[in-house]
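*Asks:* I'd like to go over a predicted model; first the sequence, then the structure.
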Amino acid sequence: MQVSVETTSGLERKLTIGVESSKIDGVALTKMKELAKTQRLNGFRPGKIPLNVIKKRFGAHVRQDVISDVMQRSFYEAVVQEKMQPAGPPRIEPVSMEEGKDLEFTATFDIYPEIKLEDFSKVEIEMTTAEVADDDLTKMIDTLREQQANWVEVKRKAKNEDQVVIDFVGTIDGEEFNGGKADNFELLLGKGQMIPGFEEQLVGTKTGDEVEVKVTFPEDYQNKDVAGKDALFATKINKVNKKEALKMSELAEKLGIADGKIADMKVDIRKNMERELKQAITSKVKQQVMDALVEAHDFDMPNALVEQEINQQKQQALQQFGGDASSLPDLPNELFADKATKRVKLGLIVSEIIKQNKIATDQEKVKVKLDELASVYEQPEEVVNYYLSDEKRLSEIEQLVLEDSVIELVQAGAKVTEIKVTFDELMNPKDAESSSKESADVKEKSADVKEESSETE
């Protein structure tokens, strides 16, 4: 077998492989002799078909099958011979397939890049720390009391934050339309659940009222039959309910605390908050380390792996739409390219760190990780057995443990800056950002006022 290697671009390699014709002709002849024993043709006794008849009838097909097998086998022999590591399946193209002559074909593929790991001391990480303060615990308990609250009927006019129980029938130009009718529909006022303008017209109504709600469906409404049209909803108010937060003892009982002891409930809630806080800090650090690793390394990416990742992400997107391909018309690769490239790059870096540092799977850490994942479920033992009973599922946990080991290694060598924040800032960053923005706006306006004042002076 003759092999020549060509670097076409970046990580792309092109092998030109030559195989002696005798290897193909010999295998093809053997296969045709086997066919002569098993084939049935009119005019010939079983097993007595002349070889020239078999060759004339099946020769081209047999030869093509043999060539296909030889090309695949020869390709893998060639990459072993040349000490190459393909990053994806090859694109095989025949050059010469003429009978009686040597076979020649090309195989084009990507190889894995050589990755030079950067010094971890150049990696900068902001280590966010926080603790569960008494105020955080009080706020969480208040939130839980609200979430578990009861709805109590009231004999007054409805206002925002109330729940109204209504019957309604919608019509457009006097005709009812599909999806425009409901009985005893529970609607929370002021939350924007319904078409713009609908809820506002129910504020001020009371039990027994019958009102006509006039609205216009948005132009981009999902039901195209009613989009942009005026509608009239004949609406009857069956009930007006207000939310009544649970008492502390009631909440304790609902959370399964024995005898409804408030002190025990607080201990349990704090423990849960501290566990969630620890997970959030770990997750945040992990993301920072991974982002820093991607940023710190620069190397060519195997297109085959990126394309494979793009296809996986497309498949995941399809599953999110219920597996209906028609709901994802021609999604362009560009939509997934950046995320796919980053994931592939990170995977290659992590694999190289594991390889160079000889990091092995620690089964004790795997057990700890399993127990940690299972602890949030009512039947933790069943969750642990769920993973242990399937090698594929268990390997996913082992991979997580390996990633954690990589994070610990990088973090130990990185430049770490500790930043202390509140529980809310860490667990509810959007709320914190909103609060910070409001504060910044106030400061900016104050600065403007001072500037105008000094100009006046």
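*Replies:* Right, received. Where do you want to start?
*Asks:* going forward, measure contacts and count neighbours with C-alpha atoms only.
*Replies:* Noted.
*Asks:* now the helices: where do they sit in the protein?
*Replies:* Ranges of helices in the chain, per DSSP state H, are 21-38, 51-81, 134-147, 248-254, 262-296, 303-320, 334-356, 363-374, 380-388, 391-413, 423-427, 429-456.
*Asks:* any chance of those helices in a markdown table with mean neighbour count and distance to Thr7 as columns?
*Replies:* Putting the helices of the chain into a markdown table (neighbours: other C-alpha atoms under 10 Å; distance: least, C-alpha to C-alpha, whole Å) gives the following:
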| stretch | mean neighbour count | distance to Thr7 |
| --- | --- | --- |
| helix 21-38 | 16 | 27 |
| helix 51-81 | 15 | 14 |
| helix 134-147 | 15 | 61 |
| helix 248-254 | 18 | 68 |
| helix 262-296 | 16 | 26 |
| helix 303-320 | 17 | 15 |
| helix 334-356 | 17 | 21 |
| helix 363-374 | 15 | 42 |
| helix 380-388 | 15 | 44 |
| helix 391-413 | 17 | 33 |
| helix 423-427 | 18 | 49 |
| helix 429-456 | 12 | 48 |
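*Asks:* structure B:
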Amino acid sequence: MPGGVTTATRELSDSRVRVEVEVASEALEHELGSAARSIGRDLKIPGFRKGKVPPEVVLQRVGRDAVLDEAVRRALPGWYEQAVSDAGIAAVGDPHLDLAELPQKGAPLQFTIEVAVRPEAKLGTYKGLEVGRREPAGSPEEIDRELEGLRDSVASLENVDRAAQKGDFAVIDFTGTVDGEPFEGGEARGYLLELGSGRLVEGFEEQLEGASAGEDREVRVAFPEDYRAEALAGKEAVFEVSIKEVKEKRLPELDDDFATEAAGFDTLDELRADIEEKLRAEREREIEAEFREAVVDAAAEAAKIEIGHDLVHAKAHEMWAGTRRRLEQQGIPPERYLEISGKTEEELVKEAEPDAERALRRESVLAAIIEAEGIEVTDDDLLESLRQATAAGGVKPPSDEELTKALDRARSQGRDDALREDIAMRRAVDLLVEHAKPIPVEQAQAREKLWTPEKEGQERSEQIWTPGSSTG
């Protein structure tokens, strides 16, 4: 994105700022030309091939104001990102943009932004914090559960000459009808079903218990009101089921042969030792992640951070917006997610407020530590971060030239500052953890129960700012 964006910032009350933004006429004309070329690719005008309509002809036919309106609509998000970056603010939640009118040719574009900003933290003690840390204690029972799961994964299914019971597998043919009519998905042949698994509609599997191979049964069920196929929701169905085979799951013996066949170990003891080591490594990762969060929370607890409810609510909305984007990337309509949860968007936002406040406190104290410690992030750091992110995705390692282009794109889109802050915050957490003193969790919990005047004052403050919320 070309330059030409200037800003002036004024602080408002309640952790909000107003940013006055001016986009130079040259930058505006550049976006106008880009929009005209884009529109021209789809415009059909006699005498010009499709996609070859010159920008000046587009401006004549469509009108400068209409093209300028489209240009501003497309460029505004980028201008907003650049304005926020240039103003040096950490915006929280959705901004309110006020664009009075589109300018005449040769004049700059002016608009204002009002947005909540992350509060500043007045640091307390943040080095040498004593924080509870769990020990990676395991148990033989955990290893046994893993072994049972492995046994189950390599179990065999063998035909039995008896009536089916819960836990057995049945090979069935079935045909279902609703109001006497067949429906999509209501028929199958050679279907392998574990009785008691709950894979089919409630009541179906239970009605097959006691059946033997070669037997036919009529199964009656009712689809739940919230069934995923709306045409069947709340309807009663009748299935004609033919039991072809009844199979019993046979688990292998827990011995050296099992260890060899299932996992490639010579002995069962070697397999148990390997499982124990993997469980320990997994617990270590979990404990380390917990400890890092607890250290940041302890630093935030020691700092003075004033956060109003409006700011918490804005952050909760921002978090929900992130959830929406992730759902859409996964092909899940957010509306469907809301339907399944049985809650409205505003209810989910309200539920997210405690997490939103916690996130604001963490971000605020880390930002203050970055400034206090003079933590800086270079372009080389950004390139290495992009390289690691690409490697984590399992794709071919990019060349230095490709990484540089990716960084240039991030910079042109105003995203490089966010990348720098992310790296800086991780380094701030590293610093906190490096200087923290792990103590037994029981000792840390006992300290939390002790009364201090500071805690009482904080509790009162929290009641003023976020009534009824939890900051655990």
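*Replies:* Nice, I can see it. Just so you know, these numbers come straight off a predicted model, no measurement behind them.
*Asks:* what does the TM-score come to for these two?
*Replies:* Laid over one another, the chains give 0.61 as their TM-score (TM-score structural alignment, normalised by the length of structure 1), with 370 aligned residues with a C-alpha RMSD of 5.5 Å.
*Asks:* if we can go back for a sec, format the helices of structure 1 as CSV; extra columns: distance to Ala158 of structure 1.
*Replies:* Below are the helices of structure 1 laid out as CSV (distance: least, C-alpha to C-alpha, whole Å):
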stretch, distance to Ala158 of structure 1
helix 21-38, 86
helix 51-81, 75
helix 134-147, 19
helix 248-254, 27
helix 262-296, 34
helix 303-320, 38
helix 334-356, 46
helix 363-374, 44
helix 380-388, 45
helix 391-413, 51
helix 423-427, 32
helix 429-456, 29
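*Asks:* out of the ones you listed, which is closest to Ser4 of structure 1?
*Replies:* Proximity to Ser4 of structure 1 (C-alpha to C-alpha) singles out helix 51-81 among those, at 9.3 Å.
*Asks:* can you find the partner of Pro119 of structure 2 in structure 1?
*Replies:* In structure 1, the residue matched to Pro119 of structure 2 (TM-score structural alignment) is Pro113.
*Asks:* right, and its match touches Pro302 too?
*Replies:* Yes - assessed by C-alpha atoms under 8 Å, Pro113 of structure 1 is found in contact with Pro302 at 7.4 Å.
*Asks:* overlap in contacts, the two.
*Replies:* Leu11 (C-alpha atoms under 8 Å, 6 or more residues apart in numbering).
*Asks:* more crowded one of these two?
*Replies:* Neighbour count, other C-alpha atoms under 10 Å: between Pro113 of structure 1 and Pro302, Pro302 has more, with 22 against 15.
*Asks:* coming back round to it: ok, which of the helices of structure 1 comes nearest Leu202 of structure 1?
*Replies:* With C-alpha to C-alpha as the criterion, Leu202 of structure 1 lies closest to helix 134-147 of these, at 23.1 Å.
*Asks:* if you skip the residues just before and after it, what's nearest to Gly10 of structure 1?
*Replies:* Excluding its sequence neighbours, the residue lying closest to Gly10 of structure 1 (C-alpha to C-alpha, 6 or more residues apart in numbering) is Asp300, at 6.7 Å.
*Asks:* got it, and Gly124 of structure 2?
*Replies:* Here the residue nearest Gly124 of structure 2, using C-alpha to C-alpha, 6+ apart, is Ala303, at 4.5 Å.
*Asks:* now the strands: where do they sit in the stretch 51-200 of structure 1?
*Replies:* Ranges of strands in the stretch 51-200 of structure 1, per DSSP state E, counting those that start in this stretch, are 91-96, 103-110, 124-129, 150-153, 163-172, 175-188.
*Asks:* winner for burial among those?
*Replies:* Among the strands of the stretch 51-200 of structure 1, strand 103-110 has the highest mean neighbour count (mean count of other C-alpha atoms under 10 Å), at a mean of 22.
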